[in-house]
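A.B. asks: Prediction below, plus the sequence it came from.
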Amino acid sequence: MAALILGAVSPSSFAQHGGPGLVTPPVRLDDTWLVDQTGRKRLLSDFLRQGVTALQTIYTGCGTVCPLQGGLFSAVQERIPGIRARHPVQLLSVGIDPLSDSPSALRAWLARFQAGPAWNAATPALTDVDRIRVALSGTRTPLGDIADHSTQVYCFDANAMLRWRSADLPRVNDVCDVLGALART
C-alpha cells in the first residue's frame, strides 16, 4: 500500500535539498544531542555508529508527506533481514519539531508504522534543528519552515559518514540497495 501511495505523489511537490546520489567526499555531521523515543538523551554519533543507518527527517504532527515517509521506512524495515551485511542495518527518524516531537509522540510515531528494534526515533533541541537540516541537505541555501522539509533519505556508513542522499520520496528498492552496499563494506 505504501508503495502505491509513494508512486502517486509527485516528488517535485516537496523540498529537495542537496543533489541525490553519492556524497563525495563523505561527510561527518557535527555531533549534537538528541532525545530518543524512550526519553534518553544520546549523541547523534551514538546512533550512527551502531551500524549502517538510513535517516529521514519527519515531524510527528505532519499529515502530508511524513506518513508516506513512515510507510517507506516500514517497507525498508521489512526487507532489512534479507540484506546480507557485515554491519547491522538500522533506521532513524529524526523529528524536526522539538516542541511537539516528545518521546511519547516519537513512540506513537514508531508504533503507527510497526517499528521494530532496528528503527529508532529522536529529536534534537530546537536550537539544533536547522543546523542538522542544513548539514544533511549539503547546501547553504535557506531551508524554509519545517512544513517544506525534505523527504530525502540519508544513508550513513558504519563509521557515521554520510555517503548517500536519495531523491525526494525514494523507492524502497533504492534505499535497500544502498543500505546493502554500505553494509557489505
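C.D. replies: Nice, thanks for sending it over. Residues are numbered from 1 along each chain as shown.
A.B. asks: When you work out contacts or count neighbours from here on, use the C-alpha atoms and nothing else.
C.D. replies: Will do.
A.B. asks: which residues make contact with the helix or strand harbouring Asp130 from outside it?
C.D. replies: In this assignment (DSSP states H and E), Asp130 forms part of helix 126-137. Contacts to helix 126-137, defined as CA atoms under 8 Å, 6 or more residues apart in numbering, come from residues 17-18, 29, 32, 96-99, 140, 143, 154.
A.B. asks: Same check on stretch 21-33?
C.D. replies: By CA under 8 Å, 6+ apart, stretch 21-33 touches 41-45, 124-125, 128, 132, 135-136, 160-167.
A.B. asks: Filter the residues you listed down to the buried ones and hand me the ChimeraX line.
C.D. replies: In ChimeraX syntax, the buried subset of the contacts of stretch 21-33 is picked out as below (16 or more other CA atoms under 10 Å):
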select :42,44,45,124,132,135,136,160,161,162,163,164,165,166,167
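A.B. asks: where exactly do the strands run in the protein?
C.D. replies: Along the chain, the segments classed as strands by DSSP state E run 21-27, 33-36, 41-43, 52-58, 89-95, 119-124, 153-156, 162-165.
A.B. asks: A further structure is provided below for comparison with the first:
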Amino acid sequence: MFHQKVRKRPESAEPASIRKLTRRALLCDAALATMAMVSLPACAQHGTIGLVSPPVRLDDAWLVDQTGRKQLLSDLLLQRITAVQTIYTGCSSVCPLQGALFSGVQDRMPHLQGRYPVQLLSIGIDPLSDSPSALHEWLARFQAGPGWNAATPTLHDVDRMRTALSGSALPLGNLADHSTQIYCFDASARLRWRSADLPRVDEVCDVLSALGRT
C-alpha cells in the first residue's frame, strides 16, 4: 500500500533533493548488488593487497581535472586523506560498479572523523577520451559532490602511474582489464593501502578513517 501511495503523488510535490537522493540510492544498490555476480578479468593487473609497507610516494605528474584545471598529483593529494580509483569514461562493465562504490563511500564521508578532510579521486586512464567534459559527465552520473573529483594524466604518464598504483611488474594488458582496486593515500601523499578488487564500502571507509587519525 505504501508504494501505491507514493506512485500517486505528483512528482512536483516531492522535493528535488529527495528525488536526487532516491535515484542515487537506487543506482548504488543496483550496482553493488551486481558486484557479487561480476566475473572480473583474469588478466587484471594486481600487486600487493592490504597495507603498503613501507609507504610509497608516486612520482609527480600533471593531471587535468573535470573543470579543465591542470594540477600536480602531489597538490591533489597533500593535506587530505584520499581514496583513488582508476576508471575510463567509455567503460560500461566494471567502471559503473566503481562509481557506485565511491557513491556509497561518499554517503558516509560526513561521518568520518579525523585530522584531515577525506576526498575521493577517480583517475581517468584513457587520456584520448577522458576529457574534462567526459569526466564531468561521469561524475554527474553518480551525483558526485565537492569531495569527489576526477582527473586524467597525460598519455606519457598514465601507464607509469597505473603501474605504481598497482605495485605490480606485470604488463598492463588491455585497457578493459584495468584494476578495480582502491588505493588509499595519507595526508603526506603516500600510498598506504591497496584493496582487493571492488572492496566493500565499509572496508574503504574503515581505512580512510584510520588514516585520518594518524
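C.D. replies: Yes, it's here. Computed from a predicted model, the values in this text were never measured in an experiment.
A.B. asks: hang on, the earlier thing: looking at the strands of the first structure, which is closest to Ala3 of the first structure?
C.D. replies: strand 153-156 (15.4 Å; CA to CA).
A.B. asks: Which residue numbers in the second structure does that closest one align to?
C.D. replies: Alignment of strand 153-156 of the first structure against the second structure: residues 182-185, by TM-score structural alignment.
A.B. asks: Next: stretch 103-122 of the first structure.
C.D. replies: Using TM-score structural alignment, stretch 103-122 of the first structure pairs with 132-151 in the second structure.
A.B. asks: Find the pair from the contacts of helix 126-137 of the first structure with maximum spatial separation.
C.D. replies: It's Gly18 and Leu99 that sit farthest apart of the contacts of helix 126-137 of the first structure, by CA to CA, at 26.3 Å.
A.B. asks: which one of the two has more residues nearby?
C.D. replies: Taking neighbours as other CA atoms under 10 Å, Gly18 of the first structure and Leu99 compare with Gly18 leading, 19 against 10.
A.B. asks: Relative to Ser131 of the second structure, how far out is the equivalent of the more buried one over in the second structure?
C.D. replies: Using TM-score structural alignment, the equivalent of Gly18 of the first structure in the second structure is Gly47. Computed as CA to CA, to the nearest Å, the Gly47 of the second structure to Ser131 of the second structure distance reads 28 Å.
A.B. asks: Go ahead and confirm Gly19 of the first structure touches Arg165.
C.D. replies: Yes - under the criterion of CA atoms under 8 Å, Gly19 of the first structure is in contact with Arg165, at a separation of 7.2 Å.
A.B. asks: shared neighbours of these two, which are they?
C.D. replies: By CA under 8 Å, 6+ apart, no residue touches both Gly19 of the first structure and Arg165.
A.B. asks: buried ones in whichever helix in the second structure runs longest?
C.D. replies: Counting by DSSP state H, the longest helix found in the second structure is helix 16-35. Of all the residues in helix 16-35 of the second structure, those buried under the rule 16+ other CA under 10 Å are 24-25, 27-28, 31-32, 35.
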